[in-house]
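**Q** Below are the sequence and a predicted model; questions follow.
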Amino acid sequence: MEAIMERLEEMMTFAKVVETKSFSATAQALGTSKSLVSKQISSLESALGVRLLNRTTRRMSLTEIGAAYYEHCARIAQEIDAAAETVTQLQAEPRGVLRLTSPVIFASLHLAPAMQSFLKRYENVEIELNANDRIVDIVEEGYDLAIRITDHPAQTMVARVIAPVRWVTCAAPAYLERYGIPQTPQDLLQHRCLVYQGIPALRSGWHYRIGNKEVSLAVTGNCRVNNSEVLLHMALDGMGIIMFPTYILGPHLKSGRLQAILPDSIANPDMSLYATYLPNRYMQPKVRAFIDHLMEHFGPQPHWDDF
């Protein structure tokens, strides 16, 4: 083990020499002597049986083998730094302003209680919430975190699944008494469907899985809305058929104000609730703590499905 640690130290010294292009600068950066730096490089070359550096009185350059070896040494040095920084970050107390964005109705019904318990738990954190049904660009607008309900999180972001999101197609009993109950997804084409435009995936149609078969329908209706609360009230008033997640519909399905239809068809089968954030090298403690808190609060079996 001692020999391994000695070799690792020599590799780190070699990487620093390449980066500073100077034995003297390396010694200063590492808090050691120039002679020890030279000794470590010579020892490394002897152990490997190759020359890593071409050295003259005026200049120093990498050999071909030295250049290839440096790439590995530099990568190891970065991993060591990352490991140390990770420990520091994990030990750090979450603090500062956490800026996040969420769909309006989810924020109102479910995120607010989770935020309250989080703030009681972490007194050095403040939260700024933008409840908005549009897709907020968290890079351009400076947000730490975005709550998304989607089946395809952006590949440029890190996406953590917080909880599954189950969708139900339903309508008020008065509507179904007047227009009849659809028996298959295709029957929806003959009905008034209330289309939610807040999620891009739904603008192209409603999606179902029946057994192993996928069905997408360009449903029609006389109302398209980008606000989920408005659309919910219209469905409750018997204006048409709606397809929404159970985190919105649960209480209304339980009370009977809305009636579920198409029990054999799974709507939007791959949708989930995600916490998405930038793929920074080190996650800030406030972001990590909030995501962990959401997972404790909602997942893996969300309470809104208890109806």
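**A** On my side now, so go ahead.

**Q** only C-alpha atoms for contact and neighbour calcs from this point on.
**A** Will do.

**Q** List the buried residues for the longest helix anywhere in the chain?
**A** The single longest helix within the chain, with elements called by DSSP state H, is helix 64-91. For helix 64-91, a neighbour-count test (16 or more other Cα atoms under 10 Å) marks Gly66, Tyr69, Tyr70, Cys73, Ala74, Ile76, Ala77, Thr86, Gln89 as buried.

**Q** ok, now stretch 280-292?
**A** Met283, Gln284, Pro285, Lys286, Val287, Ala289, Phe290, Ile291.

**Q** do stretch 243-261 as well
**A** Buried residues in stretch 243-261 (16+ other Cα under 10 Å): 243-253, 257-261.

**Q** contacting residues around it?
**A** 105-106, 109, 165-173, 181-183, 194, 235-236, 267, 304-307 (Cα atoms under 8 Å, 6 or more residues apart in numbering).

**Q** Swap in 7 Å and give it another go.
**A** Contact partners of stretch 243-261, identified using Cα atoms under 7 Å, 6 or more residues apart in numbering, comprise 165-173, 236, 304-305, 307.

**Q** The structure to be compared is supplied as follows:
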Amino acid sequence: MAKTDDLILFAQVVECGSFSKVAELNSLTNSVVSKRIARLEEDLGVQLLYRTTRKLTVSEAGKVLYQGAKNVKQAAIEAVDAVSGYGEKVSGHVKMSVPTISGDLLLADAVAEFCTLHPGMTVDMSLNNRFVDLVEDGYDLVIRTGYLEDSSLIARHILDSQWVICAAPSYIGRLGRPMEPEDLVNHNCLQYAYQTTGAAEWQFIGEQGNYILHVKGNFSTDNATALRKAALGGYGIAYVPRCLVYHDLIDGKLLDLFPDKVGKKLGIYAVYPYTRQPSQKIRLLIEHIRNRYLSMSQFF
């Protein structure tokens, strides 16, 4: 089997077009580079390069191998870069956008903590539900929920937040607790309008797969904070991602009515413009946010 370091060396030879340049780059002799490429050719049983006194020509097999070898090389570079900044002082400014459904609780706390841990950092965090244009609006980082369609952006998956159906004890005390999802048709269901699936279409897990239940209610909003406050006030039953109300569930201010029956999950992603590598400060901020989420994943 070909060695990873030989593949990386081969990718360098193709890119530099010279054994001597690669030898100098890696503090090796020309003969060592030549022997390692010859060993790679022997291991694979194909000729990768045609050598003349004037130039190197890549064979058809070499061109195919290079496509994979350059990915190995890039992965190795990125793996080293990913940890190179840890323990070092980071500074600078980050402009980020966060959806209200996840920003006003855990994310705000996580980002403020990051700035405290790195005194040279400042973060401008905007909370809104519109899909901002990262490049056009000058954002360095965006936290997004749901499906990402724009291929010009890089998305780092943080986690999936399970949706919950919850209500305040005061509401249950007045109007009773629904025992089955179908009982919700007789309750006031608070609706979150900022959903692609529809505010009144609540998804459940059934024996034959997931199914949709159509509910009714007297209050609908596209603001997650407003929806949470209405639920806390005892005005109805809400259908929201658990990350929005996890503090309330832990404190008993809201009750999870169907913990094993709700079929919807919300993907949470850190998104940044397509570049070869995100800056160290962006990388560290994403990792900090991700670790904060994962530390509480049992609630999500």
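**A** Great, that's in hand. Note that the structure is predicted; figures quoted are calculated from it, not measured.

**Q** TM-score of the superposition?
**A** Once superposed, chain against chain, the TM-score is 0.69 (TM-score structural alignment, normalised by the length of structure 2); 285 aligned residues with a Cα RMSD of 4.5 Å.

**Q** circling back to that earlier point, ok, of the buried residues of stretch 280-292 of structure 1, which one's closest to Glu126 of structure 1?
**A** Lys286 (9.5 Å; Cα to Cα).

**Q** What's the match for the closest one in structure 2?
**A** Taking TM-score structural alignment, Lys286 of structure 1 has Lys281 as its aligned residue in structure 2.

**Q** leaving aside the residues next to it on the chain, what's closest to its match?
**A** Leaving aside its sequence neighbours, Lys281 of structure 2 sits nearest to Val90 (Cα to Cα, 6 or more residues apart in numbering; 6.2 Å).

**Q** Next: Arg224 of structure 1.
**A** Leaving out its chain neighbours, Arg224 of structure 1 is closest to Val195 (Cα to Cα, 6+ apart), at 4.7 Å.

**Q** quick one: what helix or strand has that neighbour in it?
**A** In the assignment (DSSP states H and E), Val195 of structure 1 maps to strand 194-196.

**Q** what about that strand, how far off from structure 2?
**A** With the two structures superposed, strand 194-196 of structure 1 lies on average 0.9 Å from its match in structure 2, counting by mean Cα distance after the TM-score superposition for structure 1.

**Q** other SSEs contacting that strand?
**A** strand 223-225 (3 or more Cα pairs under 7 Å, 6 or more residues apart in numbering; DSSP states H and E).

**Q** What subset of the contacts of stretch 243-261 of structure 1 is buried?
**A** Val165, Arg166, Trp167, Val168, Thr169, Cys170, Ala171, Ala172, Pro173, Leu236, Trp304, Asp305.

**Q** Report the secondary structure state of the equivalent of Arg144 of structure 2 over in structure 1.
**A** Using TM-score structural alignment, the partner of Arg144 of structure 2 in structure 1 is Arg148. Under DSSP: H, G, I helix; E, B strand; the rest coil, Arg148 of structure 1 falls in the strand class.

**Q** With adjacent residues omitted, what lies nearest to Arg148 of structure 1?
**A** In space, Arg148 of structure 1 comes closest to Tyr274 once its chain neighbours are excluded; the distance is 5.1 Å by Cα to Cα, 6+ apart.

**Q** Tell me how far that neighbour lies from His152 of structure 1.
**A** 10 Å (Cα to Cα, to the nearest Å).

**Q** Those two - which one has more neighbours?
**A** Tyr274 (23 against 12; other Cα atoms under 10 Å).

**Q** That one contacts Ile162, doesn't it?
**A** Yes - look at Tyr274 of structure 1 against Ile162 with Cα atoms under 7 Å: they come within range, at 5.4 Å.
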